[in-house]
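Undergrad: need coordinates for the following:
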Amino acid sequence: MSKILVTGGCGYIGSHTIVDLVDHGFEVISADNLSRGFGEMNDKVSKLLGKSIHNYAVDLSDAAATRTIFEANPDIEGIIHFAAYKSVPESVDAPLMYYKNNIGSLINILECAKEFGVKNVVFSSSCSVYGNADTLPVTETAPLKEAESPYAATKQMGEQICADFVKGNPGFKIVLLRYFNPVGAHESTLIGEMNQRPENLVPIVTQTAIGIRSGMTVFGDDYDTRDGSCVRDYIHVMDIAHAHTLALQKSIENALPSGCEVFNLGTGEGVTVLELIKAFESVSGLKLNYNIGPRRAGDVIKVYADNTKAKTLLGWQPGYDITTMMQTAWNWQQALAKETAQ
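TA: Here you go, the predicted structure:
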């Protein structure tokens, strides 16, 4: 049984990936200092799996502290590196904090990977590296545009660091996974997105529907799209999670074409903001209180993935449509509300 270190394991995507890894036979340890993750998420994952997942509450931007994890676990065979700050507006306000944390932690992880011989790494990247792409759907070979934010810049830099690391260290393999818009929750409703002040659309929708928010704003309805609202590629979090498991399996089997491969993770279908709202209203039976506001600075008009490479080389296949995504997100929000009320 291969032991995998998941950094950011108490966060949204990290927690779901731990579940998928364990379901597919891996042993998992987590590293999350809980600055953005949630200790209760680790408890929920352990309850869901029927076994405890040890979390090291370590700041990965501290090189010495990071090293202690590897010293205590010399049998780590793979690393999935999620741990990073991810708020675009916050990154604009505090760029140095983002560069120090996101780049520093990656360097510390790779230095430990080299020292302890952990040759299989998966790096959590983002479709934000593409910016406003010239051609849709976006392929992995599309040129990367100037980053729209310091957050996006850390993902571009992170990818370059990984590519350079592999070039200088033959035998090491890194898979770069570019997520589009992760949404939804585990079907058990035990885990999901816990952000109390989310910036992403779907938790804002579910919080509005349940009454945590009095209303919400759709930013712009005059774009050159089907209904005037922005287009995104929404992908279920468990589909994202399973792609990490497949990437690690292929890496460990040495079954990828090169030491550094990049994959888009999206459904390949663009959904407008208004279409997503309609899908939510359909599954919930509720009318959402929203208004149309002006365009928001920095918003990409439309982006969706060409996922052919992930399907072909990883054997990955998204399994959730937009209706099921909205249903699991709503089920999770309701379960969270019941838990809070108790």
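Undergrad: every contact and neighbour count from this point should use C-alpha atoms.
TA: Noted.
Undergrad: residue 182 is in contact with residue 234, isn't it?
TA: Yes. Assessed by CA atoms under 8 Å, residue 182 is found in contact with residue 234 at 5.9 Å.
Undergrad: so between these two, which is more surrounded?
TA: Neighbour count, other CA atoms under 10 Å: between residue 182 and residue 234, residue 234 has more, with 28 against 23.
Undergrad: who touches stretch 291-307?
TA: Here stretch 291-307 makes contact (CA atoms under 8 Å, 6 or more residues apart in numbering) with 131-133, 136-140, 148, 180, 215-221, 223-225, 230-233, 263-270.
Undergrad: in strands, which of those residues fall?
TA: 216, 217, 218, 219, 231, 232, 263, 264, 265 (DSSP state E).
Undergrad: the nearest residue to the first one once chain neighbours are set aside: how many residues sit nearby?
TA: Right, the one you point to is residue 216. Leaving aside its chain neighbours, residue 216 sits nearest to residue 290 (4.7 Å; criterion: CA to CA, 6 or more residues apart in numbering). Residue 290: 15 surrounding residues under other CA under 10 Å.
Undergrad: I'd assumed residue 215 was in contact with residue 290.
TA: Yes. Between residue 290 and residue 215 there is a contact at 5.4 Å, judged by CA under 8 Å.
Undergrad: quick one: the helices in this protein?
TA: 12-23, 39-49, 63-72, 88-93, 95-98, 104-116, 150-168, 201-210, 237-252, 273-284, 308-309, 322-341 (DSSP state H).
Undergrad: of all the ones you listed, which one is nearest residue 144?
TA: helix 150-168 (8.1 Å; CA to CA).
Undergrad: centre of the chain to stretch 98-110, how far?
TA: Chain-centre distance of stretch 98-110: 17 Å, with CA atoms, centre = their mean, to the nearest Å.
Undergrad: can you list contacts of that stretch?
TA: 60-63, 66, 81, 83-85, 91, 150-151, 154, 157-158, 165.
Undergrad: please generate a structure for the following sequence too, so the two can be compared:
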Amino acid sequence: MSILVTGGAGYIGSHTVLSLLEQGYEVVVLDNHSNSSFESLRRVKILTGCDITYYEGDVSNRLLLQNIFSENDIKQVIHFAGLKSVSESVQSPLKYYDNNVMASIVLIQEMIAHNVCELIFSSSATVYGIPESVPLNEDSKIGGTTNPYGTSKLMVEQILRDTAKAYPQLDITILRYFNPAGAHPSGLIGEDPSGVPCNLVPYISQVAVGKLPKLLVYGNDYPTHDGTGVRDYIHVMDLAEGHIAALKHKMAESNCRTYNLGTGKGYSVLDLISAFERQSGKIIPYQFVERRIGDVAECWANPSLSQQALNWTASRSLDDMMRDSWNWQQKNPTGYE
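TA: Model prediction:
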């Protein structure tokens, strides 16, 4: 039996595929490479020595999904595939609703048609909108999202909850990620954004390696310990291991469960810069600019439910994230090219 991983060549997807293979799972990957590279899967095979069944295409391609489910003995699905740029989603909302919401509906329909019942969905802390208080737990208020990307994740979560009620044979786990960072310690796989990075850590890394002149820090007047925004950064390998823990957790009181995957610690932009400078020996030039619309002062997780229910805890530190990010960037100054 195999696990279908949609978006398995992407940043989080490739690290999770590696962890799955190391745990002895058979993996089938579907990816359209809109923001990923097949090279990541080639390197995963180098690291693990394991073969990956691979399909190139889109999750919205119903015929392709039917072929995948017919040609493979799929037991579980991990659904990463989707667009993830907050700023792009503001400019192209219909593109995001089509890719993230409509494609997910097609996937769920084909899973039901082929009697594939177990699904792990890649959601996001953006579903909490502007937090009423921190840390955030799974019962915190959701909604009031500040961009179409976050709204698309919120919509799919609701679709999954409604579908789970209608189809009791389904076993659905929703994982809300906070801020993934870092790379595999080998430096062979990591985050490879196309164009100017949307996420903070790859932006810092590209400044350090000379691809970008300086880091723009959006706002230094937030009510935080140094005036810059505070977020919960989690090592991508901890995140990958969270998916393994979720796979092993069997259906209990509900057939649709939600867990935060975070560290429970908040770090500011300046905290990240300092940690990166410690690990890289590089000075990161930066400039304060105006706040971005929709950004919040603080956002971090209460991960106690995932610790109790999944027996999972993020174990890697901020310094680990920065060290592994720099190792990846040094070894791959132009990414997977």
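Undergrad: hmm, back to that, how about JSON lines for the helices of the first structure, with mean neighbour count and distance to residue 298 of the first structure added?
TA: What follows is the helices of the first structure, written out as JSON lines (neighbours: other CA atoms under 10 Å; distance: least, CA to CA, whole Å):
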{"stretch": "helix 12-23", "mean neighbour count": "23", "distance to residue 298 of the first structure": "24"}
{"stretch": "helix 39-49", "mean neighbour count": "18", "distance to residue 298 of the first structure": "32"}
{"stretch": "helix 63-72", "mean neighbour count": "16", "distance to residue 298 of the first structure": "34"}
{"stretch": "helix 88-93", "mean neighbour count": "15", "distance to residue 298 of the first structure": "10"}
{"stretch": "helix 95-98", "mean neighbour count": "17", "distance to residue 298 of the first structure": "16"}
{"stretch": "helix 104-116", "mean neighbour count": "19", "distance to residue 298 of the first structure": "26"}
{"stretch": "helix 150-168", "mean neighbour count": "19", "distance to residue 298 of the first structure": "12"}
{"stretch": "helix 201-210", "mean neighbour count": "21", "distance to residue 298 of the first structure": "15"}
{"stretch": "helix 237-252", "mean neighbour count": "23", "distance to residue 298 of the first structure": "25"}
{"stretch": "helix 273-284", "mean neighbour count": "18", "distance to residue 298 of the first structure": "16"}
{"stretch": "helix 308-309", "mean neighbour count": "18", "distance to residue 298 of the first structure": "28"}
{"stretch": "helix 322-341", "mean neighbour count": "18", "distance to residue 298 of the first structure": "25"}
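Undergrad: TSV for those, including distance to residue 3 of the first structure?
TA: Formatted as TSV, these follow (distance: least, CA to CA, whole Å):
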stretch	distance to residue 3 of the first structure
helix 12-23	10
helix 39-49	16
helix 63-72	11
helix 88-93	33
helix 95-98	29
helix 104-116	13
helix 150-168	21
helix 201-210	32
helix 237-252	11
helix 273-284	38
helix 308-309	27
helix 322-341	29
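Undergrad: please say which position in the first structure residue 296 of the second structure maps to.
TA: By TM-score structural alignment, residue 296 of the second structure lines up with residue 300 in the first structure.
Undergrad: ok, that match to residue 149 of the first structure distance?
TA: Note on residue 300 of the first structure: its distance to residue 149 of the first structure, by CA to CA, to the nearest Å, is 12 Å.
Undergrad: returning to what we had before: of the ones in strands among the contacts of stretch 291-307 of the first structure - the most surrounded one?
TA: Going by other CA under 10 Å, residue 265 tops these with 33 neighbours.
Undergrad: that one maps to what in the second structure?
TA: Taking TM-score structural alignment, the alignment pairs residue 265 of the first structure with residue 261 from the second structure.
Undergrad: what's near enough to touch its match?
TA: Per CA under 8 Å, 6+ apart, neighbours of residue 261 of the second structure: 175, 176, 177, 178, 234, 239, 242, 301, 303, 306.
Undergrad: which position in the first structure aligns with residue 160 of the second structure?
TA: Aligned partner of residue 160 of the second structure by TM-score structural alignment: residue 162.
Undergrad: what's the answer for residue 50 of the second structure, then?
TA: Using TM-score structural alignment, residue 50 of the second structure pairs with residue 51 in the first structure.
Undergrad: next one: residue 287 of the second structure
TA: Checking TM-score structural alignment: residue 287 of the second structure goes with residue 291.
Undergrad: try residue 183 of the second structure
TA: In the first structure, residue 183 of the second structure lands on residue 185 (TM-score structural alignment).
Undergrad: list the contacts of that match.
TA: So residue 185 of the first structure contacts 191, 192, 193, 236, 237, 238, 325, 328, 329, 332 (CA under 8 Å, 6+ apart).
Undergrad: what sits closest to it if chain neighbours are left out?
TA: residue 192 (4.4 Å).
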